[in-house]
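Trainee: sequence and predicted structure, then a few things I'm wondering about:
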Amino acid sequence: MAQDAEDPGTRIALWDNGVPGHEERREIAQVSREYWTRQVNDPAIVHFPAAAGTGTGASVVIMPGGAHEFLVTTTEGTDVARWFAARGVSAFVLYYRLANEEVSPWDIEDARQDAERAVRLIRARADQFALDPHKIGVMGFSAGGELARMTLLSPPVPPEGAGDALDRGDARPDFGILVFPGPMHGDVEDTGPGAPPLLLSAAADDECCSQPVIDIFLAYRAAGGSAELHIYQEGGHAYNMGEASDLVSLQRWPGRIEDWMVDRGLMAPRQP
């Protein structure tokens, strides 16, 4: 069964009653246009389950880019989610709070909290989603890659106040895919043998975001972590899944994601 190209997915709020301490902001309407979303005040994940009969038990939280000013929710969000779902990997597009949006009350720590809570929520409901709680990954593009990097490698952000039962769960993903991530990162990073395996990708002519993947790869190699790096000769920024590129190497780049996941044992059919 092919994934419906028009399927909008199922929205799941990260907090039932809105962000603790900011519950009133959930009444502010989120704004979406052709390819972007702004004014995220009630953060959520949008679920795209694996196509019927294909489930591997693996899942991925997709973090769109947009300079923390907006979210590119199509080519770095829902389109990517449908690609994964068609291959047996359940996908969740994260609508996280935006630190650089004009007149935003949020900062990067709030966005990190959203990412960490998404991982915790999926892990806590793994049985409900027919997922393996030990095969939950994150994938981030550009600014979303920064957020994914911090979720993977840095200690979690403490919740505001006492938190809830979900806040006490494990927020660390089991694997990560960072696609031209920006340079922002946490103050402390664990890149050693116990760190989640990473797939890293960027274009050499991307002045913003090719160096971060090189730095991460070298840190992993020095510390004994598991990382695979793909640097394309050209492609600039935001080649995403290669959908708009004239370069065959970038058009075929999604195949490298699938190869890497197969090698990690993430694509085998889920055992009942």
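Mentor: Yep, that arrived.

Trainee: when you work out contacts or count neighbours from here on, use the C-alpha atoms and nothing else.
Mentor: Fine.

Trainee: quick one: the strands in this protein?
Mentor: 10-13, 31-32, 36-38, 44-48, 59-63, 71-72, 90-95, 136-141, 175-179, 198-203, 227-232 (DSSP state E).

Trainee: helices of the stretch 151-272 of the chain, residue ranges please.
Mentor: With DSSP state H, counting those that start in this stretch as the criterion, the stretch 151-272 of the chain has helices at 211-223, 248-251, 253-263.

Trainee: most tightly surrounded among those?
Mentor: Comparing the helices of the stretch 151-272 of the chain by mean neighbour count (mean count of other C-alpha atoms under 10 Å), helix 211-223 comes out on top with a mean of 18.

Trainee: comparison target, given below:
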Amino acid sequence: MHKITFTIIALSCMSVFQTKAQEVIPLYANAVPNAKQVAMEEKSELGKDGILRISHVTVPTLTVFTPPAGKANGTAVIICPGGAYSILAFSHEGIDVAKQFNEWGVTAFVLKYRLPDDSIMVDKTMGPLQDAQRAIQFVRENRKQWHIQSNRIGIAGFSAGGHLASTAGTHFKQAYIDNPHKTSLRPDFMVLGYPVISFSKELMHAGSRKNLLGAKPTAEQDKFFSNELQVTPQTPPTFLVHAKDDAAVPPGNSLVFAEALKKNGVEATTYLYEKGGHGFGMHNHTSTVKWMDQLHTWMQQHRWVK
């Protein structure tokens, strides 16, 4: 297993986070599947809004965040930052969230996944899902290294990262990566923040749909990636959060997914803010309610945290 050790310094609007000697693991030990051999330089930019944005990813990785000594509880979560399948909002929808999970004893893995691009992928529609499946496979197969239990590995995602997480949570029966050990690719739970779910005309986020599927997707592609249509009784229990005034990704995305889950007998909890817009990460500053507290209670109820 190849590892990289480095220091992350990520600025946010509220504070500065620094993690020393953070472990960064290339997602694939050998060749990256579905990849074209082209040169592309990855880009990282810290915006004036304090958000670290990463683009042009050709080497997907997992950045590991471990709980304080003696606090790990056997639960893990893979975090997919959002960014309309164009960039990765790596700080407030990745690093910051991972550190909060650590406080609850959860080992967190921030996924730097490939963004759909015809110039670097044979089939750009499948690249992100392959990386999400590989992340679940990797964590499950190497769980003993971090004292993780095999049935306590979840996935979280925000915006388009929520689409990716829900795609992994509804398409796990088919492996789109090599899986010689038949490792389960099903996440045990999902946490979806203002997620893109549907590519229907009424609910879709046009930018995410275009970036993933191209300008003229087929009806079959729209259906395949409209994850409310892919829910089964085996879909993992899910916590969703959304703001009613989200003008970018309509809150109906969360509502139709929760409805589909409940129709299939799958537990779903949805927290809706009256205001907050889109992209607020862990902190909706229009409300005194902290949705992460709601999530913590939900995870306690399922015994994923104490």
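Mentor: Structure's in. What do you need? All of these numbers come straight from a predicted model, not from anything done at the bench.

Trainee: superpose the two chains and report the TM-score.
Mentor: Once superposed, chain against chain, the TM-score is 0.87 (TM-score structural alignment, normalised by the length of structure 1); 256 aligned residues with a C-alpha RMSD of 2.2 Å.

Trainee: need the strands of structure 1 in CSV (columns: mean neighbour count and distance to R264 of structure 1).
Mentor: Formatted as CSV, those follow (neighbours: other C-alpha atoms under 10 Å; distance: least, C-alpha to C-alpha, whole Å):
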stretch, mean neighbour count, distance to R264 of structure 1
strand 10-13, 16, 28
strand 31-32, 13, 36
strand 36-38, 19, 32
strand 44-48, 24, 22
strand 59-63, 29, 13
strand 71-72, 26, 28
strand 90-95, 30, 16
strand 136-141, 28, 12
strand 175-179, 27, 9
strand 198-203, 25, 10
strand 227-232, 17, 11
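
Trainee: what about H181 of structure 2, neighbour count?
Mentor: 8 (other C-alpha atoms under 10 Å).

Trainee: that one and A89 of structure 2, how far apart?
Mentor: 33 Å (C-alpha to C-alpha, to the nearest Å).

Trainee: the aligned partner of G154 of structure 2 in structure 1: what's it in contact with?
Mentor: Under the alignment defined by TM-score structural alignment, G154 of structure 2 is paired with G137 of structure 1. In this structure, G137 of structure 1 makes contact with A58, S59, V60, V61, P173, D174, F175, G176, I177, judged by C-alpha atoms under 8 Å, 6 or more residues apart in numbering.

Trainee: same thing but at 6 Å, please
Mentor: V60, P173, D174, F175, G176 (C-alpha atoms under 6 Å, 6 or more residues apart in numbering).

Trainee: cool, I153 of structure 2 as well?
Mentor: A76, V77, P187, D188.

Trainee: need the counterpart of the last one in structure 1.
Mentor: By TM-score structural alignment, D188 of structure 2 lines up with D174 in structure 1.

Trainee: which residues touch that match?
Mentor: Taking C-alpha under 6 Å, 6+ apart as the criterion, D174 of structure 1 is in contact with K135, I136, G137, P196.

Trainee: same list, the residues you listed, but as JSON lines with distance to Q128 of structure 1 please.
Mentor: Converted to JSON lines, the contacts of D174 of structure 1 look like this (distance: C-alpha to C-alpha, whole Å):
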{"residue": "K135", "distance to Q128 of structure 1": "15"}
{"residue": "I136", "distance to Q128 of structure 1": "14"}
{"residue": "G137", "distance to Q128 of structure 1": "17"}
{"residue": "P196", "distance to Q128 of structure 1": "24"}
